[in-house]
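[1] I would like the atomic coordinates for the input below:
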Amino acid sequence: MELKTPLYDAHVKAGGKMVPFGGYILPVQYPTGVIKEHMAVRRQAGLFDVSHMGEILCEGEDALANLQMILTNNFDNMKDGQARYSPMCNENGGTVDDLIVYKKAENQYFIVVNAANKDKDYQWMLAHQFGKASFRDVSDQYAQLALQGPKAMEILRKIAKEEDIPKKYYHAVFDAKAAGIPCIISKTGYTGEDGVELYLDAGLAEKLWDILLEAGKEEGLIPCGLGARDTLRMEAAMPLYGHEMDDEVTPLETGLGFAVKMAKEDFVGKDALIAQGEPKRKRIGLKVTGRGIIREHQDVFVDGKVIGHTTSGTHCPFLGYPIGMALVDAAYTEEGTKVEVEVRGRIVEAFVVALPFYKRSK
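    Model prediction:
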């Protein structure tokens, strides 16, 4: 049975079209529609309920050693309040999940994992736990709101003091307040825009949701659903678990080498990644030139030969044309390479482009 986030009633009241996602019932869109929600985030601001994400605490004097072993990134030089993205590999080098680790304090780490993977991730962490460290699932205690877009910080400043707002990307203030409500304010997001994610007591989520929407009225802030979240992350070429990566796809194949520190002494999956050598397939961006929209799990061809498959695809409202991401043979990843994608028995032409498709101007 799907769970409800603390904001379920607020979504229904606002006319959200509710659908199952990652074990929860969430709004895919509001009456405004996906295109308007997408454009609001690119031009003004949008507010998302991401309370379905999971939160896990790692604590104890061996907490850092545990993270170093189960995650591919390096965490030994983090400052309090800093965040770091990392894949988590299995022994074969495949991806168990991708997640974000925050250093809360010495020997205390706050980990944010994907909703559909929360239980799997938590069990994986418990199975690999060692020494004086403990992992604790605290997901039920938190709601998470994402305020995203070029006007996001302007809106936030109306309800939060300057010292409670992180100055740098991938940093967080743990003992912050927004409209007097205690929360974690993190300068992160999944849209390719400026903005923050706010973690707070689940029981206070609806109150802060309403306050933010009211505070952002002048700036054009609107609630946004899963549909816009997906088209936004696609334009920004942000990988999604279950699409661009899974237990069979390594972080190196999907372009996450920046978060895989092979110089580290050891981590789960390191030996397998070394044995595999240079990835034989890689994630690419596709710009569609033919008629049609490509989706995931569709064959990609060059000269009639299957070279891989699509992992995501959509029509991008801001860019104004259809795009896709695909995992293909490394020999066909050069920009400008012409490919064909089979869409329901019909061939749609596209060509390889650099990622990301969209990058905000600083």
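
[2] switch to C-alpha atoms for all contacts and neighbour counts from now on
    Noted.

[3] Could you pull out the helices in the stretch 1-150 of the chain for me?
    8-13, 34-43, 63-70, 118-127 (DSSP state H, counting those that start in this stretch).

[4] before we move on, what about the stretch 201-350 of the chain?
    Using DSSP H, counting those that start in this stretch, the helices of the stretch 201-350 of the chain run over residues 205-215, 226-235, 270-276.

[5] Need the winner for burial among those.
    When the helices of the stretch 201-350 of the chain are scored by mean count of other CA atoms under 10 Å, the highest mean neighbour count falls to helix 226-235 (a mean of 23).

[6] so which of the helices of the stretch 201-350 of the chain comes closest to residue 253?
    Nearest to residue 253, of all these, is helix 270-276, at 10.2 Å by CA to CA.

[7] And for the residue lying closest to residue 53 once chain neighbours are set aside, the neighbour number?
    Nearest non-adjacent residue to residue 53, counting by CA to CA, 6 or more residues apart in numbering: residue 115, 4.3 Å away. Neighbours of residue 115 under the rule other CA atoms under 10 Å: 20.

[8] contacting residues around residue 115?
    When contacts are counted by CA atoms under 8 Å, 6 or more residues apart in numbering, residue 115 touches 22, 23, 52, 53, 54.

[9] And residue 81, by the same measure?
    102, 103, 104, 105, 171, 172, 173, 174.

[10] which ones are touching the residue nearest in space to the middle of the chain?
    What sits nearest the mean C-alpha location of the chain, by CA atoms, centre = their mean, is residue 190, with 4.9 Å. When contacts are counted by CA under 8 Å, 6+ apart, residue 190 is found next to 229, 232, 233, 238.

[11] Now the second one, please; I'll put the structures next to each other:
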Amino acid sequence: MSELRRTPLYPLYAAHESVRCIDFGGWDLPVSFSSIQKEHDAVRQQAGLFDVSHMGEVIVTGQFAEAFIQNLTTNDVSKLQDNQAQYSLMCYPDGGVVDDLLVYRLSADKFMLVINASNIDKDLEWMNQHLLGDVVLENISDQTALIALQGPNAETILSQVTSSELQGLTSFHFIPEATVCGVTALVSRTGYTGEDGFEIYVPAQDAAVIWDGLLLAGQEHGLIPAGLGARDTLRFEAKLPLYGQELSSTISPLEATVGFFVKLDKEAFIGREALLEQKTNGPRRKLVGIEMIDRGIPRSHYPVYADGQLIGEVTTGTQSPTLKRNLGLALINTEFSKIDTEIYVEIRDKQLKAKVVPAPFYKKNKK
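    Just a heads-up that it's a prediction; the model follows:
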């Protein structure tokens, strides 16, 4: 059995007596530092600090870098200006998803792609199969740490330890060389929790300085470290997809209801024909929000029924820490996707009543 990989921040976990780590795709990562509920509430109300250094980063350079990414991804990378980022997806020819990712434009001939940790090898193989012109790929994942600061107090906290002006940094923009806790880092403003937040990309050897500096600066603002458990419940409430659950090689972006990030009017890209046909005819399946009426919690892969037939399965489900309701996301036949449709979730060999409800379940208050 191979040894679990650890992030550059792993030695700092020991400072938290209640930390609980798990095997997450071959990585030894914290599911929680205190409790999932406490960390979830901190991000919704104050701020949370996440070590997401297991994520992959790939630098794409060359005169044909933009054309390469344009062919590879569903969103329109030509719309990006320097220091802008976008959410996108890579698809197979049949419309299934290779991975979802963030695209950062550093310059006209240099981009950074941020990909899911469990997909790094697969994604790189896929990218190398579709290289174009003078494009060069550099996998900098092992040399790069990634810290995410999320929550309504995130800007206040980060402003105390950076020399850069953060108020002018709008969503999906970044500062390529900010000074954070005396260290040079790329700082972006995207988020994966439904709250305001920042991502700090830094050389692995400098990660501890920023982690400790942020926790110190954030003490008076309610900042606490948060693990994968809260990250999952937060993104779930905001209906942000997780690869392997809401997205996969057998689930298309249109089925997962992230069609906004599929630009079918741009030039050809891998998967376009299949997605165009799906868009024209309507996807056969659709990701919907569900709420339990009978007592029970829907969990990933639980079967979903309606009119006596199997119509799909739960992709993610839990008792919402914010709303205290038993909620789920489910990929079901489109004909049953209308709000208030009565469905049944099989839990421990019993079909329990539920209904289709609007999602996302949570949206942050606008300032």
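
[12] about what we covered before: in CSV: the helices of the stretch 201-350 of the first structure, plus distance to residue 76 of the first structure.
    Formatted as CSV, those follow (distance: least, CA to CA, whole Å):
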stretch, distance to residue 76 of the first structure
helix 205-215, 33
helix 226-235, 29
helix 270-276, 18
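
[13] of the ones you listed, which approaches residue 337 of the first structure most closely?
    Comparing those by CA to CA, helix 226-235 comes nearest, at 19.8 Å.

[14] what angle separates the closest one from helix 34-43?
    Here helix 226-235 of the first structure runs at an angle of 50 degrees relative to helix 34-43 (axes from the mean of the first three to the mean of the last three CA atoms, to 10 degrees).

[15] about what we covered before: and the helices of the stretch 1-150 of the first structure: which comes nearest residue 155 of the first structure?
    Of all the helices of the stretch 1-150 of the first structure, helix 34-43 comes closest under CA to CA, at 12.9 Å.

[16] Residue 265 of the second structure: neighbour count?
    Counted with other CA under 10 Å, residue 265 of the second structure comes out at 9.

[17] any idea how far residue 279 of the first structure is from the aligned partner of it in the first structure?
    Using TM-score structural alignment, the equivalent of residue 265 of the second structure in the first structure is residue 263. Residue 263 of the first structure sits 18 Å away from residue 279 of the first structure, taking CA to CA, to the nearest Å as the criterion.

[18] From residue 148 of the second structure, how far off is the aligned residue in the second structure for residue 304 of the first structure?
    If you follow residue 304 of the first structure across to the second structure using TM-score structural alignment, you land on residue 308. Residue 308 of the second structure sits 44 Å away from residue 148 of the second structure, going by CA to CA.

[19] Those two: which has the busier surroundings?
    Regarding residue 308 of the second structure and residue 148, a neighbour count based on other CA under 10 Å identifies residue 148 as having more, with 25 against 9.

[20] on that earlier part again, just the ones of the contacts of residue 81 of the first structure in strands?
    Among these, DSSP state E puts 102, 103, 104, 105, 172, 173, 174 in strands.

[21] And for the second one, the neighbour number?
    So the one you mean is residue 103 of the first structure. Close neighbours of residue 103 of the first structure, defined as other CA under 10 Å, add up to 23.

[22] what does the one 10 residues further on give?
    Using other CA under 10 Å, residue 113 of the first structure has 21 other residues around it.

[23] What of residue 312 of the first structure?
    Residues near residue 312 of the first structure, counting by other CA under 10 Å: 25.

[24] contacting residues for the nearest residue to it once chain neighbours are set aside?
    The shortest distance from residue 312 of the first structure to any residue other than its chain neighbours is 4.4 Å, reached at residue 296 (CA to CA, 6+ apart). Counting by CA under 8 Å, 6+ apart, residue 296 of the first structure makes contact with 243, 309, 310, 311, 312, 313.
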